[in-house]
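K.L.:
the sequence isn't on hand, but the structure is:
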């Protein structure tokens, strides 16, 4: 059975809420992984896993536990690349599904931007999370669930 893993340290609250509703509606297991204590609603389909603090500890835990076919919610490009290499799927909180074709480009752009920042160029941060981002995420999640959930499980709406 496919599971959903969430890189939860920086995941927007609204994305977590969408995931909680999807877990209840479909019965798919959603696991939030973070290095801080997380509150999740009581449900047999939702759990939180706290890992020790440290560089990439959350990422390593997700990669270690995920199975081929699982979905990982993350904005972390290197984590998404590892997930794809292991046969998983990666979706960012703004609704972009990473794949073998796009992840290489995203990694190259990330390295380029990091080089610019290291040379002193001020780039600013990402745009604030918008209603259209929320809708794009919900739509991408629904498409994934419809494609990967057994037809006799849950009810898609």
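P.N.:
Cool, the structure landed. Being a predicted model, the structure only gives us computed values, none of them experimental. Numbers count the residues shown, from 1 in each chain.
K.L.:
contacts and neighbour counts: CA atoms only from here.
P.N.:
Fine.
K.L.:
can you give me the strands for the chain?
P.N.:
Ranges of strands in the chain, per DSSP state E, are 3-7, 29-34, 46-50, 71-73, 89-91, 97-98.
K.L.:
which of those strands has the highest mean neighbour count?
P.N.:
strand 71-73 (a mean of 27; mean count of other C-alpha atoms under 10 Å).
K.L.:
what's in contact with it?
P.N.:
For strand 71-73, the surrounding residues in contact (C-alpha atoms under 8 Å, 6 or more residues apart in numbering) are 2-7, 80, 83, 88-93.
K.L.:
dump these into CSV; add distance to residue 61 as well.
P.N.:
Output for the contacts of strand 71-73, formatted as CSV (distance: C-alpha to C-alpha, whole Å):
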residue, distance to residue 61
2, 17
3, 14
4, 14
5, 10
6, 11
7, 10
80, 13
83, 11
88, 14
89, 16
90, 15
91, 17
92, 18
93, 19
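K.L.:
okay, now the one to match up with it:
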């Protein structure tokens, strides 16, 4: 069992560290740029090249059953789900095999709209409720994985 973090723009890294420490679960923080991580033997930092999708490729290769991937990237979430990992967005929304197809399709439609110059709003600002939802969702996923024999 472990947690993989798509870290460059992740707003819940501190929350991940706290929950991981409570459950004694290793965390791998993957980024294209140097990030500070706590001096904790459970936390490992992986610095990948700044190549396109280098962090995503590393995370997708490491994703497996018993792992939790934290990312807002829908295409990475899809790859991690296909590898058997549990996937959470930083807002606490779980990506599932039942929901990922719709998310990928919506992403493609929004990309087309933006490419055609249509004004399309982004996600709402990240807030306290998102942070709280994430903490609860991560706790829930780790408990479920542990009960299923992954921890």
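P.N.:
Received it, and whenever you're ready, just let me know what you need. Treat the numbers as computed from the prediction; the structure is a model and nothing was measured.
K.L.:
circling back to that earlier point, looking at the strands of the first structure, which is closest to residue 149 of the first structure?
P.N.:
strand 3-7 (9.8 Å; C-alpha to C-alpha).
K.L.:
for residue 58 of the second structure, see how far away the corresponding residue of the second structure for residue 55 of the first structure is.
P.N.:
Counting by TM-score structural alignment, residue 55 of the first structure lines up with residue 52 in the second structure. As judged by C-alpha to C-alpha, to the nearest Å, residue 52 of the second structure and residue 58 of the second structure stand 12 Å apart.
K.L.:
do residue 1 of the second structure as well
P.N.:
For residue 1 of the second structure, the distance to residue 58 of the second structure - C-alpha to C-alpha - is 17 Å.
K.L.:
which one's the longest helix in the second structure?
P.N.:
helix 128-145 (DSSP state H).
K.L.:
tell me which residues of stretch 99-114 of the second structure are tucked away?
P.N.:
Neighbour counts using 16 or more other C-alpha atoms under 10 Å place 100, 103, 104, 110 of stretch 99-114 of the second structure among the buried residues.
K.L.:
can you put those residues in JSON lines and add distance to residue 128 of the second structure?
P.N.:
Shown next, in JSON lines, are those (distance: C-alpha to C-alpha, whole Å):
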{"residue": "100", "distance to residue 128 of the second structure": "25"}
{"residue": "103", "distance to residue 128 of the second structure": "24"}
{"residue": "104", "distance to residue 128 of the second structure": "26"}
{"residue": "110", "distance to residue 128 of the second structure": "26"}
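K.L.:
which one of these is nearest to residue 138 of the second structure?
P.N.:
For those, the minimum distance to residue 138 of the second structure (C-alpha to C-alpha) is 18.3 Å, reached by residue 100.
K.L.:
is it true that that closest one touches residue 78?
P.N.:
Yes. Checked against C-alpha atoms under 8 Å, the pair residue 100 of the second structure and residue 78 is within contact range at 6.3 Å.
K.L.:
how much space between the equivalent of residue 66 of the first structure over in the second structure and residue 115 of the second structure?
P.N.:
Here residue 66 of the first structure is matched to residue 63 in the second structure, going by TM-score structural alignment. Separation of residue 63 of the second structure from residue 115 of the second structure (C-alpha to C-alpha) stands at 31 Å.
K.L.:
these two: who's more crowded?
P.N.:
Taking other C-alpha atoms under 10 Å, residue 63 of the second structure and residue 115 do not tie; residue 63 has more neighbours (24 against 10).
K.L.:
now for residue 75 of the second structure, how many residues are close by?
P.N.:
Residue 75 of the second structure is flanked by 15 other residues according to other C-alpha under 10 Å.
K.L.:
got the contact list for it?
P.N.:
residue 104 are the contacts of residue 75 of the second structure under C-alpha under 8 Å, 6+ apart.
K.L.:
mind redoing it with 10 Å?
P.N.:
Neighbouring residues of residue 75 of the second structure by C-alpha atoms under 10 Å, 6 or more residues apart in numbering: 56, 81, 100, 103, 104, 107.
K.L.:
could you do residue 31 of the first structure as well?
P.N.:
Shown in contact with residue 31 of the first structure (C-alpha under 10 Å, 6+ apart): 3-8, 19-20, 23, 40, 45-49, 62, 72.
K.L.:
I appreciate the help and will end here.
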